[in-house]
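**Student:** Based on what follows, work out the 3D shape:
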Amino acid sequence: MLPALSDIALDQLFHEARTHRWWQDRPIPEETLRSIAELAKLGPTSANSSPGRFVFVVSREAKERLKPHLDEGNVRQATSAPATVIVAYDTEFYEKLSTLAPNNPGARSWFAGKPDAIERTGFQGSCLQGAYLIMAARALGLDCGPMGGFDRKGVDETFFPNGKLKSNFLINLGYGIPEKLHPRQPRLALEEFCAIA
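**Tutor:** So this is what the prediction gives:
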């Protein structure tokens, strides 16, 4: 049995973790971004399909390419963040199942030529993998600001012109400015979102 995490770790991952929108002018080392991705890839996905794809937008040129596709209210927070991750999914993820799911030799046939199954598994899996990325970033001492306010078609045409990848959501990463945080928004009471049957 695994031991429970310490209260300090739980605070960093959950209790004190917040959505940040204001960032210190402090770059994230590339090695840290790579470590985040290496951790995030370890989380489970359906049939180990691992459809999520991450683009870490860090350069001035890449940020300028992203900027026109952001909702107006998200421009400042994304352009000032040291990194913005485009969380996307590969619509041909099943082509890697011979490597990722060797215990299921027929796994490719579950998806190939089945657009509904591809869309469901790709979207679902990339949501999970994006959440794993948030937790990995927090575990390594970064703050996060996930957001959905952007033009997906524009991002896809700009960053994924071959049409194989589809964007899902964005995550700003960096070192937040605690003084700029608003009070935590309310959460539902346990009984309002949870049942134990």
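
**Student:** For the rest of this, base every contact and every neighbour count on C-alpha atoms.
**Tutor:** OK.

**Student:** tell me the SS of Lys166?
**Tutor:** Using DSSP: H, G, I helix; E, B strand; the rest coil, the three-state assignment for Lys166 comes out as strand.

**Student:** Quick one: the strands in the chain, in order.
**Tutor:** Along the chain, counting by DSSP state E, strands occupy 52-57, 83-90, 143-147, 165-174.

**Student:** one more to put side by side:
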Amino acid sequence: MNAPTGAELEKLRAQAQQEHRDLRARVARLGAGEIDLILRKARSHYAWTDKPVDDALLHEIFEIMINGATSMNTCPARIVFVKSAEGKERLAQALKPANQPKMMGAPVTAIIAHDLDFWKNLPFLFPHEDRRHLFEGKAEHIAQTAFRNGTLQGAYFMIAARALGLDVGAMSGFSNQIVDATFFAGTSLRSNFLCNLGYADESALFQKLPRFEFQDVCSFA
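**Tutor:** Coordinates of the predicted model:
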């Protein structure tokens, strides 16, 4: 893919700038209800109804998530949607016993992973200049970049799912090594965390746990 230059580049830049101005004019900020839905009043869920999650909704989540910012547009996140009984049984082997029923009861469990070969796609994702040399042969830098930006994309994924009316329950009580050996053997993918998706059974909720106040964890410099 060739990067635009000259007049074509200037036209594309002007279009992007105007699109942003138009968006800000149309939507200055989200309302209180929308913010409550995606973060402020949102909860992590552990029990689920049997209402299925349509594949079209998973596609829509991805289409929202993939537009979130990543360093140099690296987009290292990769997702496996575990829906089948066979897939659930395989995944269950990696989970701590207490987490197995949470996953087995969810209509969908997303394995949020990242691709250590993400940098090989930079000519497509970042066509302005070839920056593969910044990563080639630099395993630690590759791993840090993939993990950091893949984690960002995992957070975008959760917010997008909530924005579309789904409930989520992220989990880290599992063996990454077993997940990688089971689902990603022989590939450049590595698992990060799991995220259950569906329509929650609220009867399993308890009170929301405390959060810090601004002055407890924020400062100015």
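
**Student:** before we move on, the earlier item: figure out which of the strands of the first structure is closest to Asp71 of the first structure.
**Tutor:** strand 143-147 (10.1 Å; Cα to Cα).

**Student:** what comes up buried for the closest one?
**Tutor:** 143-147 (16 or more other Cα atoms under 10 Å).

**Student:** coming back round to it: need the strands of the first structure in JSON lines (columns: distance to Pro105 of the first structure).
**Tutor:** What follows is the strands of the first structure, written out as JSON lines (distance: least, Cα to Cα, whole Å):
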{"stretch": "strand 52-57", "distance to Pro105 of the first structure": "21"}
{"stretch": "strand 83-90", "distance to Pro105 of the first structure": "20"}
{"stretch": "strand 143-147", "distance to Pro105 of the first structure": "36"}
{"stretch": "strand 165-174", "distance to Pro105 of the first structure": "24"}
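
**Student:** picking up where we left off before, ok, of the buried residues of strand 143-147 of the first structure, which one's closest to Leu97 of the first structure?
**Tutor:** Once Cα to Cα is applied, the member of those that ends up nearest Leu97 of the first structure is Pro146, at 28.7 Å.

**Student:** what residues are up against the equivalent of the closest one over in the second structure?
**Tutor:** Pro146 of the first structure maps onto Ala170 in the second structure when the alignment is built from TM-score structural alignment. By Cα atoms under 8 Å, 6 or more residues apart in numbering, Ala170 of the second structure lies in contact with 44, 193-196.

**Student:** Okay, helices next: where are they in the second structure?
**Tutor:** 6-26, 32-35, 55-65, 85-92, 100-104, 122-125, 139-163, 176-183, 214-217 (DSSP state H).

**Student:** Which stretch of the second structure lines up against stretch 110-124 of the first structure?
**Tutor:** By TM-score structural alignment, stretch 110-124 of the first structure lines up with residues 134-148 in the second structure.

**Student:** what does that stretch contact?
**Tutor:** By Cα under 8 Å, 6+ apart, stretch 134-148 of the second structure touches 71, 76-77, 114-116, 118-119, 192.

**Student:** Buried residues in it, which are they?
**Tutor:** Buried residues in stretch 134-148 of the second structure (16+ other Cα under 10 Å): 135, 142-143, 145-148.

**Student:** Count residues in the vicinity of Pro51 of the first structure, would you?
**Tutor:** Using other Cα atoms under 10 Å, the number of residues around Pro51 of the first structure comes to 26.

**Student:** Alright, I will stop here.
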